[in-house]
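Chemist: predicted model follows, preceded by the sequence.
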Amino acid sequence: MDAPTQIPTNEYGSYCIPEGLEDRPAARAVLSGKAYEPETLRFMRAHAGDGDVIHAGAFFGDFIPALSSALAPDARLWAFEPNPGNFAAARETVAMNGLKNVALTNAALSNRPGELRFRTRDEAGKSLGGLSHFVTEDGPGVEAVNAAMLDYTVPLERKVSLLQLDVEGHEKQALLGAFHLIHRWQPILILEYFNKPEWIKRSFRGLNYRHVGKLHGNHVFATTDIPI
């Protein structure tokens, strides 16, 4: 992991931000003592209930302390981050805050296990941070990352209240990899820049998912009417 430039804090905890990512929106917010996407965090904290929360695209852990502290006593936060540098920073964030209810995995979410190509650096070698993304071919800044299916990672008997994805265009694969979890627990879905209600309705027939609102760039789907 690149050396952290600062260990900033906000109302939820402390964070490890790798050098070179200070200009990213999440890092800027946290470095200024604020929370990134505060309305999304407010909503997720209010609707965590007594179940687990799945959080994919953990970056340096900017959501993790806020989500961890909102969980019921026996609930767990399942966090995923494919970028190795971001994962290392998120792991430090978890450690600095002494969080015991977080299961953090260095993997991308998909509809099959294995490996995916992921661009983590630009052609000059600079870390892309939260702009890391999936690609189909090798090239500068591209590395193989582990892919995991939620149905094989989160035990089916674990109640899931919220499933939040910030997975850079890989939402369909990540959701299909959680087919059984979604059918059993019908969690609220919070999907960044993914507003495809017809695809969700076709893919999860009979669950009556519908678009109920938007928080920052996140589209919220639920099987019941909930206030945003």
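Modeler: Received it, and whenever you're ready, just let me know what you need. Numbering: from 1, shown residues only.
Chemist: hey, let's count contacts and neighbours off CA atoms from now on
Modeler: Noted.
Chemist: next one: the residue nearest to the spatial centre of the chain from Leu176, what distance?
Modeler: Closest to where the C-alpha atoms of the chain average out (Cα atoms, centre = their mean) is Ala56, at 2.3 Å. The gap separating Ala56 from Leu176 is 14 Å, by Cα to Cα, to the nearest Å.
Chemist: burial count for the nearest residue to Leu71 once chain neighbours are set aside?
Modeler: The shortest distance from Leu71 to any non-neighbouring residue, by Cα to Cα, 6 or more residues apart in numbering, is to Ala48 (6.2 Å). Neighbours of Ala48 under the rule other Cα atoms under 10 Å: 23.
Chemist: also Arg117?
Modeler: 19.
Chemist: mind naming the longest helix for the chain?
Modeler: The longest helix of the chain (DSSP state H) is helix 84-96.
Chemist: list the helices and strands the very next helix or strand once past it packs on?
Modeler: Following helix 84-96 in sequence order, the next helix or strand is strand 102-105 (DSSP states H and E). Where contact means 3 or more Cα pairs under 8 Å, 6 or more residues apart in numbering; DSSP states H and E, strand 102-105 is packed against strand 77-80, helix 84-96.
Chemist: how about the helices of the protein, start to end?
Modeler: Using DSSP H, helices in the chain cover 25-31, 38-46, 64-68, 84-96, 150-153, 171-176, 179-185, 197-203.
Chemist: for Asn218, the count of nearby residues, please.
Modeler: When neighbours are counted by other Cα under 10 Å, Asn218 comes out with 20.
Chemist: I'd assumed Lys196 was in contact with it.
Modeler: No: proximity of Asn218 to Lys196 does not meet the contact threshold set by Cα atoms under 8 Å, at 12.0 Å.
Chemist: please compare the first structure with the one that follows:
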Amino acid sequence: MNNAHMPAPPLLPPPIAPGSILSLDELRGPDRYRTECISRAATQALYLGDHTVLSRILGRYKAYLDTRDRGFAAHVMLDGYWEIWLTQFIARLIAPGMHVADVGANFGYYSLLMADLIGPSGRLLAVEPNPPVVEMLQRTLDLNGFTSRTTVVAAAAGSGEGEGRLLVPPGEPKNATLVGGGAGGDEASRVSVPIHSLDALLADFPRVDFLKIDAEGAEEDIVLGLSETISRWRPRIILEFNPGRCRHPGELLALLRASYPALQCLGFDALVTPVSDADLLDPTNHEDRLLYLDGAASV
């Protein structure tokens, strides 16, 4: 058999030596499975007492986590990563020197990644309302050496300035939600928190390049409090959207399309595709969507 015209086999990426740190280039790479495997192999968790674990995540960072958190921390402690499609999308999008915000920062998984990607010349705003989670978030950023490039705000983002009640479901702090006086949950699970608009929090930023907004139903008010920033900078935005958690989902989409006509959705393949209002408002679809807003995208 003549092999002269046979295509050469694809080059395999070099193996990662045991104990190596996952590079940002590896994280950005096209091989999702490889990134997941490296993260799992590098994962370690050390129990420090008082429901606190110090865990290695994404094969690069060290993070403080709460052992009582079933919805997020339990997975990250074992796998070393979370929502790998969004993780890789952010890793490919953010560049050194950018000015970015993580709204609904939780324990700081994405804040860590974003702070690393922007480098010492960039700037990160991390917004998280849950007081004990904010404490761990700040400790994690300090431990990884990102304090000087990060501002942590212990508050909820909203349409303006005020105060609200945060309902924190047991074992699910990532699902903490601003609630009214008649909402469910006992009083012990509610916390009074300040509310600030992102326009106010970002007022002294020389520019705003990217925001990740995941606030369990508060996205509608957050966008209303972001109008000046959008008008001035047209930042790229990842925004969680679920019509079942919006007061007026159609009006929110119309407001977004006024500045970002080409709405897109981020898929599990870490790629974005155009999406229609009809699809987003489909009452039979109860899944959270990740909208990607890019002022440079064509309709």
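Modeler: Received the coordinates, thanks. Fair warning: this is a prediction, and the values are worked out from it, not measured in the lab.
Chemist: contact partners for the residue nearest to the centre of the first structure?
Modeler: Ala79, Phe80, Glu81, Ala108, Leu109, Gln164, Leu165, Asp166, Val167 (Cα atoms under 8 Å, 6 or more residues apart in numbering).
Chemist: give the equivalent position in the second structure for it.
Modeler: Alignment note (TM-score structural alignment): Ala56 of the first structure maps to Val103 of the second structure.
Chemist: for Ser110 of the first structure, which non-adjacent residue is closest in space?
Modeler: Nearest in space to Ser110 of the first structure, with sequence neighbours left out and distances taken as Cα to Cα, 6+ apart, is Ala174 at 4.2 Å.
Chemist: looks like Arg190 of the second structure contacts Val168 (just checking).
Modeler: Yes: using Cα under 8 Å, Arg190 of the second structure is in contact with Val168, at 6.3 Å.
Chemist: residues in the first structure aligned with the top strand by length along the second structure?
Modeler: Identified as the longest strand of the second structure according to DSSP state E is strand 190-197. Residues 142-149 of the first structure are matched to strand 190-197 of the second structure when aligned by TM-score structural alignment.
Chemist: ok, now stretch 131-142 of the second structure?
Modeler: Under TM-score structural alignment, the match for stretch 131-142 of the second structure in the first structure covers residues 84-95.
Chemist: is it true that the residue nearest to Ser110 of the first structure touches Ala107?
Modeler: No: counting by Cα under 8 Å, Ala174 of the first structure does not reach Ala107; the two are 11.4 Å apart.
Chemist: which residues does stretch 184-199 of the first structure contact?
Modeler: Here stretch 184-199 of the first structure has contacts from 156, 159-167, 171, 207, 209-211, 217-223, using Cα under 8 Å, 6+ apart.
Chemist: now that stretch: buried residues?
Modeler: Buried residues in stretch 184-199 of the first structure, counted by 16 or more other Cα atoms under 10 Å: Trp185, Gln186, Pro187, Ile188, Leu189, Ile190, Leu191, Glu192, Tyr193, Phe194, Asn195.
Chemist: also stretch 122-132 of the second structure?
Modeler: Gly122, Arg123, Leu124, Leu125, Ala126, Val127, Glu128, Pro129, Asn130.
Chemist: now stretch 221-228 of the first structure
Modeler: Using 16+ other Cα under 10 Å as the test for burial, stretch 221-228 of the first structure gives Phe221, Ala222, Thr223.
Chemist: give me the distance from it to the chain's centre.
Modeler: With Cα atoms, centre = their mean, to the nearest Å as the basis, stretch 221-228 of the first structure stands 20 Å off its chain's centre.
Chemist: show residues contacting that stretch.
Modeler: In contact with stretch 221-228 of the first structure (Cα under 8 Å, 6+ apart) are residues 43, 186-190, 207-215.
Chemist: how about a cut-off of 6 Å?
Modeler: Contact with stretch 221-228 of the first structure is made by Ile188, Leu189, Asn208, Tyr209, Arg210, His211, Val212, as judged by Cα atoms under 6 Å, 6 or more residues apart in numbering.
Chemist: same deal with stretch 201-212 of the first structure?
Modeler: Stretch 201-212 of the first structure is contacted by residues Val220, Phe221, Ala222, Thr223 when judged by Cα under 6 Å, 6+ apart.
Chemist: Leu163 of the first structure versus the third one, what's the distance?
Modeler: Between Ala222 of the first structure and Leu163 of the first structure the distance, using Cα to Cα, works out to 11 Å.
Chemist: how about the first one?
Modeler: Counting by Cα to Cα, the gap from Val220 of the first structure to Leu163 of the first structure is 10 Å.
Chemist: and for Ser69 of the first structure?
Modeler: Taking Cα to Cα, one finds Ser69 of the first structure at 17 Å from Leu163 of the first structure.
Chemist: same check, this time on Leu207 of the first structure
Modeler: From Leu207 of the first structure to Leu163 of the first structure the distance is 15 Å (Cα to Cα).
Chemist: between these two, who's got more neighbours?
Modeler: Leu163 (24 against 17).
Chemist: can you tell me which residue in the second structure aligns to that one?
Modeler: In the second structure, Leu163 of the first structure lands on Leu211 (TM-score structural alignment).
Chemist: just checking, that match touches Gly104?
Modeler: No: applying Cα atoms under 6 Å, one finds Leu211 of the second structure not in contact with Gly104, separated by 10.5 Å.
Chemist: from Gly59 of the second structure, how far off is the aligned partner of Lys172 of the first structure in the second structure?
Modeler: When the second structure is aligned by TM-score structural alignment, the residue opposite Lys172 of the first structure is Glu220. Using Cα to Cα, Glu220 of the second structure is found at 35 Å from Gly59 of the second structure.
Chemist: more neighbours: those two, which one.
Modeler: Under the criterion of other Cα under 10 Å, the comparison of Glu220 of the second structure against Gly59 puts Gly59 first, with 24 against 21.
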